[in-house]
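Peer 1: Any chance you could fold what I've pasted below:
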Amino acid sequence: MEFQILSHAGLLVKNKPGKSLICDPWLVGSSYWRSWWNYPPVSKDLINSLQPDLIYLTHIHWDHFHGDSLKRFPCNIPIIVPKGNYTRMKDDLYYLGYKNIIELKHGERFQLDAGFSITSYQFWMFLDSALLIECDGVKLLNLNDSKHMGLTLRQITRKHRPIDFVFRSHSSANERLSYEIVDEPETPVDDLDRYIKEFAQTAQATGARYAIPFASNHCHLHKDSFHFNRYIQHPLLVEAYFKKHGIQTPQVKVMLSGDRWSTETGFHISDKDWFTNRETLLAEYLQQQSESLQKFYKLEDEAVIEKQVVTEYFGQFSASLPFFIRRYFKPVQFTYVLSAGGATKYIFNINVYKGRVEELPPHTVLDHVTYPIQIHTTAFIFLRGIEFRIFSHMCIGKRVFYKVTSKRKKYMEALNLVFNAYEYDLLPIHKLFTWRSVESWTMRWREVVLYILLVKDKLIYGKLDFEKYLR
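Peer 2: Predicted coordinates:
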């Protein structure tokens, strides 16, 4: 067998007869409104060589479920997705024109060929999944972004041991770095070191022979997010962490786009250094993509929002929330500050409790006493969030910036959680009691136990100690 790293989270696996599977093929262009780009870039020759028999998509985030990349493959290709409580992945694939969709339940095995099978393992309320690939006697655990731990990770390792390779993310893919605490500017908003530490702990807990830093090999090129490149935890930092802490098992291997391993010849890894001189290479990459970026800047500058669209969306959103959630948001309003053409064009005050929207003049002075929760982004992104029900995606791309007071930050964090629940069919609450949802969570009972234990830890010790669930 052979596997090859394709991209940020793209993985190709082939068996000896030549049957091939691709996971999460983001191969071309950008993701999250020109913010995320594959780093290093994927060669055209590699892209053009791909003729997979099947595709597996771990979850719906665009750096894994990438429409423009999927369109490079025939519409009749089987695409396999996890079967969770919601149908969004399947529905969006139908929208893109794909009809041969296979849903795998938690722990369900799918045979691709003789000696070549996959098993899907779901995790997290807002559906993610890991994929255990068994090919010609080699076992690969593609955890990507999923945070399996405790009983959920032991379910995988006990059933499939020994595992040869584990792949997992090792850098930030959330909104934490996008916060500015205006009344406590020195307050740290994220602990960057923990991402690599959790990578190492998870890799050790799997008992794998090799650990591959994965699903974090990207960069930011949009003018609004380019500065976030300095916070990306790249694979050489992972390698250095393993060396510093004397971690020899598993053995960490830095593999980037184009690198591969086979049972016959072992590792084939390029000697190109993408990280020591990363600032210069990023400047070159930015120049190469300048035309694409300039076209997108122009598109963003021309965005127009009708207040009625905003009013209808948040009216429906509020109505979907149970009273106790709406009541939680009663003390606050959320102020969206939306730019276009290089200046503030729209300001909307959102009252989630009442489902009401107030539009303010774009020249309004936004002091942090009157407006303690401000969300700054572009009119274009805000409108896409409404049109496609993807407010939960907005913060991932680091194109949204939160300026909040220390006392109000918790409300913004809560709203982002509620957006996820709304868009992943956990709200309205009656959607939790569909047969599909009940079946999914029953099969994932270990995860439910984990959440109970985490809540107990929070109540007793005042913090969440993930480390003890990775021993």
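Peer 1: C-alpha from now on. contacts and neighbour counts both.
Peer 2: Fine.
Peer 1: So what's the gap between stretch 33-49 and the chain middle?
Peer 2: On the basis of C-alpha atoms, centre = their mean, to the nearest Å, stretch 33-49 sits 17 Å off its chain's mean C-alpha point.
Peer 1: Between the two ends of it, how far is it?
Peer 2: End-to-end distance for stretch 33-49: 27 Å, by C-alpha to C-alpha, to the nearest Å.
Peer 1: give the contact list for the spatially most central residue of the chain.
Peer 2: In the chain, the centroid-proximal residue (C-alpha atoms, centre = their mean) is His61; its distance is 5.0 Å. Counting by C-alpha atoms under 8 Å, 6 or more residues apart in numbering, His61 makes contact with His393.
Peer 1: That one: helix or strand, and which one exactly?
Peer 2: Using DSSP states H and E, His61 falls within no helix or strand.
Peer 1: Relative to Leu453, how far out is Leu459?
Peer 2: The value you get for Leu459 to Leu453, if C-alpha to C-alpha is used, is 10 Å.
Peer 1: Which parts of the stretch 251-400 of the chain are helices?
Peer 2: 278-288, 290-301, 307-320, 323-328, 379-387, 391-394 (DSSP state H, counting those that start in this stretch).
Peer 1: Buried deepest among those helices, which one?
Peer 2: Each of the helices of the stretch 251-400 of the chain was scored by mean neighbour count; the highest is helix 391-394, a mean of 20, by mean count of other C-alpha atoms under 10 Å.
Peer 1: how much distance is there from it to the middle of the chain?
Peer 2: From the chain centre to the centre of helix 391-394 is a distance of 10 Å (C-alpha atoms, centre = their mean).
Peer 1: To check against the first, give me the structure of this:
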Amino acid sequence: MKFINLGGATAILEYRGKRMLFDPWLDEGIFHGSWFHWPPVSTDIKDLGRFDYVYISHIHEDHCSAGTIRHLNRDAEIIIMDRRPNFVANFLKSHDFNFAKVHLVPPRKGMRLADDLFVDMIEADPANEMAYLVDSSIVIRWGDHVVFNANDCQPHSDGMDYLCKTYPKIDLALLPYSGGSGYPSCYINLTEDEKIAEKERILERRVAGFIENTKRINPRHVVPFADQYVVGGSRSHLNRYISHGSCPGVVRDQVQAAGLGDRLLLLNSGQSFDLLTKTKSPDAPYKAYTEEERERHIAEHLVQHMYDHERVTFGPSVSIDRLVRHARKRLWEAQTQRRTFPATRLVLDFNDSQRRFEIDLTVADVLESDIRQPLREPYLRMSGSDTLQIMLLIGHISWNIADAALFLDYDRRPNVYDPSIYVLLNFLKV
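Peer 2: Prediction:
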């Protein structure tokens, strides 16, 4: 069996002439023009070749990019987790990607796809509502080899118990090692020093989790996987605060200190590893990229890129207040159904028109207030251009993706993370 690293969560597994692609993303400028590969990828979309199987873990574009999928052969068989609603299945249908077969694999039951190929799924952590709604991880038993691909799924206790009991001997584990979101990059309530300290704290915790999960799974080889990107464009200066390293090699020192260095597998883009012979091809040393190299790449190639919302301007006929009130009504319906009423306020600042709307999550109303006046705590304030905010309210851009793309400025007071608020935020659209 051969594992080929392409970049991010995109990789290829080959066994006896059959090929399986993981999470297709090779085009640039996803997430409305914001995300680009880092470290750079060496493989062109047109050079991927033919696949027998394609595993898609979830709907996020760095795992499920239409710009890459349209280049794949349609006789490939798609592997996704069976769930309701099934965002990936709906995505494939809406884009008319008519593949030969779509296998809906039930979690913790699995499915045999061929005489020598069995795949199983493990759902994301139920405690993380957003991840649990969309994400999945996969176990592949191909011949005598077992591969576990967690992609973005942070392994959780119950899922790990099932994995270790059902698949006690894992040859290769692909595990998350870092995190990426708008925190702390976009939080203007933090000083620069506080942002850097938070970035380092989060990354250290993630790498510690990578080590802990490696010890528990006990694979022969482990790869720090997924979450490899950089934000281009006018917000690219915020990359320095993102809570993920300049490359997967950031885990090396801590992994070696934990006594797991002999299991760590670091591969360049386009480099393969043969699980039987334990050899790399090409036989080249791993290239570890520095933050300085990343910043130089941004300055030379990415800072000039424009986001989708920077390319258009909505006229004054668009009624912002009506959009906000319609979106608030839908959010209140979701709150009522979920019985979730956090004692805080969402504040939307429209930078161009200098308008402010306050949404008290304990009542159904919306209040327009003076943007120049100080706010009373607690609150989560989000500011952006009028066009960006309108696109969020009409659902063209999701709040979750805007966060990952670093589009919004946040002011959170007190600076305490409440996941329920960020889940509710995704219902704030007409």
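Peer 1: before we move on, the earlier item: can I get the helices of the stretch 251-400 of structure 1 in TSV including distance to Leu366 of structure 1?
Peer 2: What follows is the helices of the stretch 251-400 of structure 1, written out as TSV (distance: least, C-alpha to C-alpha, whole Å):
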stretch	distance to Leu366 of structure 1
helix 278-288	33
helix 290-301	22
helix 307-320	20
helix 323-328	24
helix 379-387	17
helix 391-394	22
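Peer 1: right, so of those, which gets closest to Ile102 of structure 1?
Peer 2: Comparing the helices of the stretch 251-400 of structure 1 by their distance to Ile102 of structure 1 (C-alpha to C-alpha), the top pick is helix 391-394, with 24.2 Å.
Peer 1: okay, that closest one sits on what stretch of structure 2?
Peer 2: Using TM-score structural alignment, the residues of structure 2 aligned to helix 391-394 of structure 1 are 399-402.
Peer 1: average gap between that stretch and structure 1?
Peer 2: With mean C-alpha distance after the TM-score superposition for structure 1, stretch 399-402 of structure 2 departs from structure 1 by a mean of 2.6 Å once superposed.
Peer 1: which stretches of the stretch 151-300 of structure 2 form helices?
Peer 2: 157-166, 192-217, 252-257, 291-297.
Peer 1: so which of those gets nearest Leu392 of structure 2?
Peer 2: Of the helices of the stretch 151-300 of structure 2, nearest to Leu392 of structure 2 by C-alpha to C-alpha is helix 192-217, at 25.6 Å.
Peer 1: Can you check what angle separates that closest one from helix 157-166?
Peer 2: In terms of direction (axes from the mean of the first three to the mean of the last three C-alpha atoms, to 10 degrees), helix 192-217 of structure 2 departs from helix 157-166 by 30 degrees.
Peer 1: Mind listing what's buried along helix 192-217 of structure 2?
Peer 2: By 16 or more other C-alpha atoms under 10 Å, the buried positions in helix 192-217 of structure 2 come out as 195-196, 198-200, 202-204, 206-211, 213-214, 217.
Peer 1: And stretch 110-127 of structure 2, by the same measure?
Peer 2: Applying 16+ other C-alpha under 10 Å to stretch 110-127 of structure 2 flags 110-111, 118-125 as buried.
Peer 1: Show me how far it is from its chain's centre.
Peer 2: The answer for stretch 110-127 of structure 2 is 21 Å, by C-alpha atoms, centre = their mean.
Peer 1: Also stretch 414-430 of structure 2?
Peer 2: From the chain centre to the centre of stretch 414-430 of structure 2 is a distance of 17 Å (C-alpha atoms, centre = their mean).
Peer 1: likewise stretch 60-74 of structure 2?
Peer 2: Taking C-alpha atoms, centre = their mean, one finds stretch 60-74 of structure 2 lying 15 Å from the centre of the chain it belongs to.
Peer 1: What of stretch 48-57 of structure 1?
Peer 2: Distance, centroid of stretch 48-57 of structure 1 to centroid of chain: 21 Å (C-alpha atoms, centre = their mean).
Peer 1: what's the neighbour count on the corresponding residue of structure 1 for Ile59 of structure 2?
Peer 2: The criterion is TM-score structural alignment: under it, Ile59 of structure 2 has Ile60 as its aligned partner in structure 1. Neighbourhood size, Ile60 of structure 1 [other C-alpha atoms under 10 Å]: 19.
Peer 1: I'd say Ile60 of structure 1 and Lys90 touch.
Peer 2: No. Taking contacts as C-alpha atoms under 8 Å, Ile60 of structure 1 lies outside contact range of Lys90: 9.8 Å.
Peer 1: Tyr336 of structure 1 -> structure 2?
Peer 2: Under the alignment (TM-score structural alignment), Tyr336 of structure 1 maps onto Leu348 of structure 2.
Peer 1: how deep is that match tucked in, by neighbour count?
Peer 2: Quick note: Leu348 of structure 2 (other C-alpha under 10 Å) scores 21 neighbours.
Peer 1: what residues are up against it?
Peer 2: Contacts for Leu348 of structure 2 (C-alpha under 8 Å, 6+ apart) come out as 356-358, 381-383.
Peer 1: The same query, at a cut-off of 10 Å, please.
Peer 2: 324, 355-359, 368, 371, 380-384, 389, 410 (C-alpha atoms under 10 Å, 6 or more residues apart in numbering).
Peer 1: Also Phe225 of structure 2?
Peer 2: 5, 7-11, 149-152, 173-178, 210, 248, 266 are the contacts of Phe225 of structure 2 under C-alpha under 10 Å, 6+ apart.
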